[in-house]
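A.B. asks: I'd like to go over a predicted model; first the sequence, then the structure.
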Amino acid sequence: MTTIRSVLLGTAAGLAAATAGQAADLPVKKAIPIEYVRVCGAYGAGFFYIPGTDTCLRVGGRARFEAGYIPNPNRNQSQGDSSQFRGLARLNVDARTQTGYGTLRAFLRLEFASRTGIFMASGTQQRIANAFPATGQDAFGRVQNFVVADKAFVQFAGLTAGRASSFFDFYAHDYELIGTTGGSDVPSTNLLAYTAKFGEGWSATLSMEDPNFRKNPVYSAAVAAALGAGLPTQFAVTTTAPTPIILATNAAGNATAVAFVDAVQRSRMPDFVGALRYDAAWGSAQLSAAVKDVNTGGFIGGAVLPAGTNGAALLATRGITSGSQTAYGWAVQGGVKVNTPFVAPGDGLYLQGAYGVGAIVYTGFTYFTGTYGSNLTPTQGAPFQHYLSDAVVNPLTGRLDLSNSFTVSAAYLHYWTPEWRSAFFGGYGEVGFGRGTRAAFSLTNGLVGSATPPSVVTNAAAFAVSPVLRDNAQVTAGASLIWSPVKDLDIGVEGTYIGTSVLSGRVADQTRPVTDASGLPVYTVRRHDVTQIRMRVQRDF
């Protein structure tokens, strides 16, 4: 046994020595050097070099919780919601590279959110395809989610291309949690812009922007099942957004020749925006302007007039050669921001005003009520609706009558201490339609049903209390209190007031649809007032 053990040990030792000798003859492979992440200080805190490149990258984001309450005593017709909630996630990626032409930048922002409650689940974002709703019986309109490319743009040598905030915007509800004041605020649109800097603090921008995010519908009404007296039964309407042009009537006042026009706006011309801006230590100022088109499609169907009628001659008397037409709207906006560190460090004041023709989204009158709808209630359960169209096809002239609107707003941010701050803000706006347009449209009531005012000729009393196409106004005010116990953490609450009114007379109260023996509404209102409160917990990084 001892002999066998000695032989085995000797053999193992010999093999080990031979292996060591062979290993000594092999080439030694050097370890791959490790490239550590380096801080990039050229663009501020948080940037680092992408290993192996000269590109600096910053990754950031946001987590937010919000809850709100708005009184709503009306619990009829699927209304009655008062509570609202939202959880939001945001991811930012900012990549910058220094070149011979200046900084090359790409910026991405993705947002994901779950929103519940009629007021937090935004109909505006759903109408513009930035969100999708639940479809359950108890959840439709009350539960909503979205995943949206909020930002995705490239900046290089003065050029900005991609999905970014509109260059028309200035204040854009900077100090507000809810966003109730007027003024343009389109944080995500597709654009191609060039910015030139000159002088000390001056810059000028020309921007070609996606028109679809700035179109509020041309007013139209659903066609009644039974068309007006004097029209043949074969007269067909094939679109969901028709608007009529009365070409002839009989002795009884009934329409005998009517053309229906497709009122859906097409995307035909980009919006063109120009902005002149000045930035200095005291603050900033901006003057911006925009030009956009408002358009309608052609006549509905093939034959738009009863058989045997000389349609071309009747249309020619109105100067109409085609059902499709285009008018041009415009808007201007001016704003100033004044830093007031002499009151407290971080304090600031915004003042802004805007006026537009056929450009209601640019003036921002619809920001709280809702956008991309021809008529909407200012809040759920309100007794009447805003009419918010960019234009109306006048049923007598056949021409596009553009609406006009304006807004003014002010906001002040004050730091009580470095950890506590408040914002105080308010605004006022009006929207109006051309003189006589509403009365002209009332003459089509027998053709298109209840979506037009009752006839001013045959039912003047009902016409007077109809909310359809009424000039209206909205006033807003609010204040907030926000606590930031540590950097990039906000815990705050905000209360707002919204008052909506018609500019003259009264309108029927649609929450109490009671009529007298003559068919007139028993209850009428002139204004609707509501308050809202919202709280937020937010962490940025």
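C.D. replies: Thanks, I have it. Numbers count the residues shown, from 1 in each chain.
A.B. asks: C-alpha only now, for contacts and for neighbours.
C.D. replies: Fine.
A.B. asks: the helix or strand containing Ala113: which residues count as buried?
C.D. replies: Taking DSSP states H and E as the definition, Ala113 sits inside strand 102-116. Neighbour counts using 16 or more other Cα atoms under 10 Å place 103-116 of strand 102-116 among the buried residues.
A.B. asks: is Phe213 located within a helix, as I assumed?
C.D. replies: Yes. With DSSP: H, G, I helix; E, B strand; the rest coil as the criterion, Phe213 is part of a helix.
A.B. asks: please tell me how far it sits from Pro395.
C.D. replies: 27 Å (Cα to Cα, to the nearest Å).
A.B. asks: out of the buried residues of strand 102-116, which two are the most distant from each other?
C.D. replies: Across those, the two members that end up farthest from each other (Cα to Cα) are Thr103 and Thr116, 41.3 Å apart.
A.B. asks: from Ser484, how far off is Thr417?
C.D. replies: Shown here: Thr417 relative to Ser484, a distance of 10 Å by Cα to Cα.
A.B. asks: what about the two, which has more around it?
C.D. replies: Shown here are Thr417 and Ser484; by other Cα atoms under 10 Å, Ser484 has more neighbours (18 against 11).
A.B. asks: dump the residue contacts of the more buried one.
C.D. replies: Counting by Cα atoms under 8 Å, 6 or more residues apart in numbering, Ser484 makes contact with 419-420, 490-491.
A.B. asks: how about JSON lines for these, with neighbour count and secondary structure added?
C.D. replies: Formatted as JSON lines, the contacts of Ser484 follow (neighbours: other Cα atoms under 10 Å; DSSP: H, G, I helix; E, B strand; the rest coil):
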{"residue": "Glu419", "neighbour count": "14", "secondary structure": "coil"}
{"residue": "Trp420", "neighbour count": "16", "secondary structure": "strand"}
{"residue": "Asp490", "neighbour count": "19", "secondary structure": "strand"}
{"residue": "Ile491", "neighbour count": "18", "secondary structure": "strand"}
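A.B. asks: from those, which single one is nearest Ile498?
C.D. replies: Ile491 (23.6 Å).
A.B. asks: grab the nearest non-local neighbour of the closest one.
C.D. replies: Distances taken as Cα to Cα, 6 or more residues apart in numbering place Val537 nearest to Ile491, at 4.6 Å, with adjacent residues excluded.
A.B. asks: take this one as well and set it beside the first:
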Amino acid sequence: MSTKSLLLGTIAGLAVIGAAQAADLPMTKGEAVEYVKVCSAFGPGFFYIPGSDTCLKIGGEVRAKYYGFGGTGFNRNDNRSAFDTQARVWFDARTQTDWGLLRSYFQIDADSNKLKGRGGGDGSRNLFTIDKAFIQFGGLTAGYAHTFFGLYDNEYGDTLEAGYYASFETVNLLAYTAQFGGGFSATLSIEDGRDHRVNNVTGNFAGVALPQGGQQVPDVVGQLRYDQSWGTLAVQAAAHQFRTGEALAGGIPIAPGAAGFIPHKNKYGFAVGGSAVIKIPAIDGWFVVEGQYADGALDYLGASGTVVANSDFFTTDAARVKGGKGWSITSELGGNVTPQLQAFLVGSYIDTSYNDFSAAGDASIKEFTISGNMVYTIVKGLKVGGEVAFTHGKLDKGFIFTDSNGRAHENYNQWLAGMRITRTF
């Protein structure tokens, strides 16, 4: 037998043995592969989490900002230009249950050099913040969400960086919204009052020490809302506690009657407001106006966004504790100039007063801001916008701006101009 014949015979024998052994093995099916499926129940971008009936949408945004600040010109430490890059990532998970929609939402923001205030001061580098984190189940909302006082900031507020005066806080809350049909709804929200404080830390307000006391009761916010195809009407109210803290000298409480003592007072403030939105179908736009009045609850006016610091309360020359009062209004007209180009014009005004502030009489801070911006969509998901804004303020009786040379000013102006490139996905 030749070598070639021997090799062929051996290979054939091995093949027969292998086939016989394979015949003895149990037959199995291939493992099922679970592919990601599109979830169309809640709009584009949602998909089913494999192995569950929960739909998830993951989104993100990167914003590159470039701004020049005219500033007030009172302080050489103010930045006249500032760059900032911000990244945003959000997760929206929804499940339809027998008891209604179960939703959880989470968004985190990361800033490379966050702009500090409207004066353009030094910011904090590489700052990570939770923008929102809440749970919704039926009419219940629980977690860190936008306050239910007002609607402008949460649903509109399309300026790029300029300020405006409206309730804009994201707060820890527990709320319930009841739907009555016909577009009517009502919300009762219990919100953390510490998130609604103005001058939240121990400091000086026009030279008077104002330590805030610890929270005893949360804020209570209520809103009635009417939504229709032509727009929205809403009215809202809030109750807010303000109370003095312990005045200290060298870490020791100051005794009553001694210099620097602040009376221990627990007081309550309030805010009321109204909002109206008129849709303009011809330009796929809107006109919105929102106004509010507050006494001892100035955060609901947007007072935290003013150039000059406001405060919920103050002490008079007679060592009395009183709440600051004021009102504010914001309006916006926005819409499409072309399918790719949007334009927005915003005007806003705030007036806060502190009666019997000093022997000179009542003190007040008045400020208005006008801003305009245009946003152009280059391709889907990529936009570039430009903005110009002007702010003017006036101080009366007891309030002054002091510049780096020690000169006093009762009026101030501030310009802002800049651009933002945004990629959304």
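C.D. replies: Structure's in. What do you need? Remember, predicted model here, so these are calculated numbers, not experimental data.
A.B. asks: how much space between the aligned partner of Arg115 of structure 1 in structure 2 and Ala64 of structure 2?
C.D. replies: In structure 2, the residue matched to Arg115 of structure 1 (TM-score structural alignment) is Asn113. Per Cα to Cα, Asn113 of structure 2 is found 11 Å from Ala64 of structure 2.
A.B. asks: shared neighbours of these two, anything?
C.D. replies: 83-85.
A.B. asks: residue closest to the middle of structure 1?
C.D. replies: A centroid search over structure 1 (Cα atoms, centre = their mean) returns Val186, at 5.2 Å, as the residue closest to the centre.
A.B. asks: just say helix, strand or coil for that residue.
C.D. replies: Going by three-state DSSP: Val186 of structure 1 is coil.
A.B. asks: so what's it up against?
C.D. replies: Contacts of Val186 of structure 1 by Cα under 8 Å, 6+ apart are 165-166, 169, 172, 213.
A.B. asks: hang on, the earlier thing: corresponding residue for the residue nearest to Ile491 of structure 1 in structure 2?
C.D. replies: In structure 2, Val537 of structure 1 lands on Ile421 (TM-score structural alignment).
A.B. asks: which of the helices or strands spans that match?
C.D. replies: Assigned by DSSP H and E, Ile421 of structure 2 belongs to strand 411-424.
A.B. asks: quick one: that strand to structure 1 mean distance?
C.D. replies: Superposed on structure 1, strand 411-424 of structure 2 shows a mean distance to its aligned partners of 1.1 Å (mean Cα distance after the TM-score superposition for structure 1).
A.B. asks: a markdown table for the contacts of Ser484 of structure 1, including distance to Asp25 of structure 1?
C.D. replies: Formatted as a markdown table, these follow (distance: Cα to Cα, whole Å):
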| residue | distance to Asp25 of structure 1 |
| --- | --- |
| Glu419 | 69 |
| Trp420 | 72 |
| Asp490 | 66 |
| Ile491 | 68 |
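A.B. asks: so after the longest helix belonging to structure 1, what's the next helix or strand?
C.D. replies: In structure 1, taking DSSP state H as the definition, the longest helix is helix 2-24. For helix 2-24 of structure 1, the following helix or strand on the C-terminal side (DSSP H and E) is strand 48-49.
A.B. asks: next, the mean deviation of that next one compared to structure 2.
C.D. replies: When structure 2 is overlaid, strand 48-49 of structure 1 sits 1.6 Å from its aligned residues on average, using mean Cα distance after the TM-score superposition for structure 1.
A.B. asks: the top strand by length along structure 1 maps to which residues in structure 2?
C.D. replies: Using DSSP state E, we find that the single longest strand of structure 1 is strand 83-99. Using TM-score structural alignment, strand 83-99 of structure 1 lines up with residues 81-97 of structure 2.
A.B. asks: so what's the gap between the matching stretch and the chain middle?
C.D. replies: For stretch 81-97 of structure 2, the distance from its own C-alpha centre to the chain's C-alpha centre is 11 Å (Cα atoms, centre = their mean, to the nearest Å).
A.B. asks: stretch 243-251 of structure 2 too?
C.D. replies: That offset, for stretch 243-251 of structure 2, works out to 31 Å (Cα atoms, centre = their mean).
A.B. asks: what's next to that stretch, contact-wise?
C.D. replies: 209-214, 253-254, 260-267.
A.B. asks: now do 7 Å
C.D. replies: By Cα atoms under 7 Å, 6 or more residues apart in numbering, the surrounding residues in contact with stretch 243-251 of structure 2 are 211-213, 253-254, 261-262, 264-267.
A.B. asks: what of stretch 207-219 of structure 2?
C.D. replies: Residues outside stretch 207-219 of structure 2 that contact it (Cα under 7 Å, 6+ apart): 190-194, 200-204, 238-241, 243-247.
A.B. asks: how about it: buried residues?
C.D. replies: Residues of stretch 207-219 of structure 2 classed as buried by neighbour count (16+ other Cα under 10 Å): 209-213, 218-219.
A.B. asks: now swap in stretch 67-85 of structure 1 and tell me
C.D. replies: Neighbour-count burial for stretch 67-85 of structure 1 flags 67-70, 72, 74, 81-85 (criterion: 16+ other Cα under 10 Å).
A.B. asks: got the end-to-end distance for it?
C.D. replies: 4 Å.
A.B. asks: just stretch 170-184 of structure 1 next, same as before
C.D. replies: 8 Å.
A.B. asks: try stretch 221-241 of structure 1
C.D. replies: End-to-end distance of stretch 221-241 of structure 1 (Cα to Cα): 7 Å.
A.B. asks: any idea how far the counterpart of Gly182 of structure 2 in structure 1 is from Ala281 of structure 1?
C.D. replies: In structure 1, the residue matched to Gly182 of structure 2 (TM-score structural alignment) is Glu200. Distance of Glu200 of structure 1 to Ala281 of structure 1, computed by Cα to Cα: 11 Å.
A.B. asks: which residues in the stretch 201-350 of structure 1 form strands?
C.D. replies: 202-209, 242-249, 255-262, 271-280, 283-296, 325-339, 348-357 (DSSP state E, counting those that start in this stretch).
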